[in-house]
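Chemist: Quick one, what's the 3D model for this:
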Amino acid sequence: MTANTLKRQPLYVQVKQLLLQRMGEGEWRAHDALPSEWELAGELGASQGTVRKALSELESAGLLYRQQGRGTYVAPVPGDWGDAVLLTPGLFSEPPDELAREFLGLSRLNASEDIADALQLRRLAPLLRIRQLWRWHGAPVALDDVLLPAEAFEGMEARWLRNSAGVYATLQQRFGVRLRVRSEQFRAEMLPREEAGLLGVTGMVADVPALCLLRLSESMDGRPLEWRQRYCLTHQLAYTVKHD
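Modeler: Model prediction:
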């Protein structure tokens, strides 16, 4: 964002963007307390009312939370798996093993009719495609294709995705967008050849259907912003959704 762009925006928006930038750069991490409104106002050269409006918008977007009488804190970044984990079938209480994420690439494509409809875009609208692989004890277990409206996330850089915890973390830290799942669909599906190769599916396992997840996620104000397809190998592990 250029200095001229900042000058054309309302002051509270400029304050919000500066706070987002500092959070994205790691100055404040999950559950860290921000300075008080008075301290931020003095530091940024803005009124307390301007800072309060910027903080309120960040809170409404799910990026901050407040504790009465204690202050304002950075909200934790949601994970790309949400409430889901991979467990041994039937062992609901087993501690899940952490999955290792491997960023495979960032590219562009045009929206098909069904994806454009889901994301409320025009047909052939430009999309960002993010591909990432998930490993369990070194073995590939899941493959994501994430599609985002290119216009909403202009300036996305592969290095941000490579160095982050996932797509949701990148969107929150770099663009101030927190996503929540609107809808998910599950079905068994035979793996396409390319996806089978990336997941290392060969031999007898190649004849076993994979779990295919389709997910539509939205911003906190209800705008659809993510279409995700995940292939997950479940011949040894169960895709498990935890409910608190």
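Chemist: hey, let's count contacts and neighbours off CA atoms from now on
Modeler: Fine.
Chemist: any idea which residue sits dead centre in this protein?
Modeler: Residue closest to the average C-alpha location in the chain (C-alpha atoms, centre = their mean): Y168, at 1.2 Å.
Chemist: Could you report the separation of the closest residue to A61 other than its chain neighbours from S60?
Modeler: Here the nearest residue to A61 in space, its sequence neighbours aside, is M220; by C-alpha to C-alpha, 6 or more residues apart in numbering that works out to 5.6 Å. Distance, M220 to S60, by C-alpha to C-alpha, to the nearest Å: 8 Å.
Chemist: Would you do the same for the sequence below? I want to compare the two.
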Amino acid sequence: MNAKSLLRLPLYEQIKQQILQRVADSEWDSNELLPSEWDLAEQFSVSQGTVRKALTDLVNDGVLYRQQGRGTFVAEPLDDWAGMSMVSPGMLREKPDRLVREFLGIQRGHASDELAATLGLRRGAAVHRIRLLWRQQGQIVALDEVTLPLERFEALDVRWLRQSVGVWAVLQQHFGVRLRVKAEQWRAIGLPREEAQLLHAREGEPALFYLRLAEDMQGQALEWRERWCLTGTLGLSRQQEQ
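Modeler: I've put the predicted structure just below:
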């Protein structure tokens, strides 16, 4: 967001955007205590009430969290699963095992008409397409295909994707972009041939297909993600938010 656009926003929203940018730029680490409302008010030359309203919005957005008597902290950024986890059916109280990401590759392509409209791109705009496998205890459980606008992330480096824990972490670390889920859909499908091969499964095998649109904290749609989840021995659960 440029300075001219920022000035058109209500004052508390201007402060919110500035705090967001400082969080995205890693000025404060995850779980780090922010300065007090009074200190932030002095830094931004606004009232404490304006700062409090901005912080409350960011708490509601999941960017920050509060602890009674201690203050406001930076929340852990969501990972590529955005708070979901794989659990065994009927075992919702179990502690989920960490999913291990396997980077399969990245290639350039062109946005379909639907994708271009959803991400606000021109027709046929260039995009990055990233494929990832997810394993639990060595077992393949899911496949992701992530689409990002190339113009926004032209400098995306394959080394970052190989070394990082996920796409969302790369975008925050290298581009200062923190994502959140804007919309998501689920449906049961039979696995298509190519996806079945990558998942080491049979074509037509029952799977859960997950479609997600993610946006940055300013509300701009930036990521389209398709995920195929094997359902034979595992289920999905949404973790409790901080």
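Chemist: Looking at M220 and S60 of structure 1, which is more packed in?
Modeler: Shown here are M220 of structure 1 and S60; by other C-alpha atoms under 10 Å, M220 has more neighbours (16 against 12).
Chemist: For the closest residue to Q136 of structure 2 other than its chain neighbours, give its distance to Q48 of structure 2.
Modeler: What sits nearest to Q136 of structure 2 in space, not counting adjacent residues and going by C-alpha to C-alpha, 6+ apart, is L99, at 5.1 Å. Using C-alpha to C-alpha, L99 of structure 2 is found at 42 Å from Q48 of structure 2.
Chemist: Pull out the buried positions in stretch 27-40 of structure 2.
Modeler: Neighbour-count burial for stretch 27-40 of structure 2 flags 33-34, 37, 40 (criterion: 16 or more other C-alpha atoms under 10 Å).
Chemist: export the residues you listed to CSV and tack on distance to L222 of structure 2?
Modeler: Shown next, in CSV, are the buried residues of stretch 27-40 of structure 2 (distance: C-alpha to C-alpha, whole Å):
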residue, distance to L222 of structure 2
L33, 29
L34, 28
E37, 31
L40, 30
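Chemist: out of those, who's nearest G90 of structure 2?
Modeler: L33 (37.4 Å; C-alpha to C-alpha).
Chemist: Not counting its neighbours along the chain, what's nearest that closest one?
Modeler: Using C-alpha to C-alpha, 6+ apart, the nearest residue to L33 of structure 2 is F73, at 4.4 Å.
Chemist: for that neighbour, what are its contacts?
Modeler: Taking C-alpha atoms under 8 Å, 6 or more residues apart in numbering, we find F73 of structure 2 in contact with 30-34, 64-67.
Chemist: quick one: which two of those are the most distant?
Modeler: Within the contacts of F73 of structure 2, two members stand farthest from each other by C-alpha to C-alpha: S30 and Q67, at 14.2 Å.
Chemist: did I read that right, W186 of structure 2 in a helix?
Modeler: No - according to DSSP: H, G, I helix; E, B strand; the rest coil, W186 of structure 2 belongs to no helix; its state is strand.
Chemist: Please enumerate the strands of structure 2.
Modeler: Ranges of strands within structure 2 are 64-67, 71-74, 84-87, 100-110, 126-136, 139-149, 179-190, 206-216, 221-230, 235-238, based on DSSP state E.
Chemist: Show me which parts of the third one are buried, residue by residue.
Modeler: In terms of neighbour count (16+ other C-alpha under 10 Å), strand 84-87 of structure 2 has its buried residues at 85-87.
Chemist: Then the first one?
Modeler: Buried residues in strand 64-67 of structure 2, counting neighbours by 16+ other C-alpha under 10 Å, are found at 64-66.
Chemist: What of the longest one?
Modeler: Taking 16+ other C-alpha under 10 Å as the basis for neighbour counts, the residues of strand 179-190 of structure 2 that come out buried are 179-180.
Chemist: Can you check which part of structure 1 that strand sits on?
Modeler: Under TM-score structural alignment, strand 179-190 of structure 2 corresponds to residues 179-190 of structure 1.
Chemist: How far off centre is the matching stretch?
Modeler: Offset of stretch 179-190 of structure 1 from its chain centre (C-alpha atoms, centre = their mean, to the nearest Å): 15 Å.
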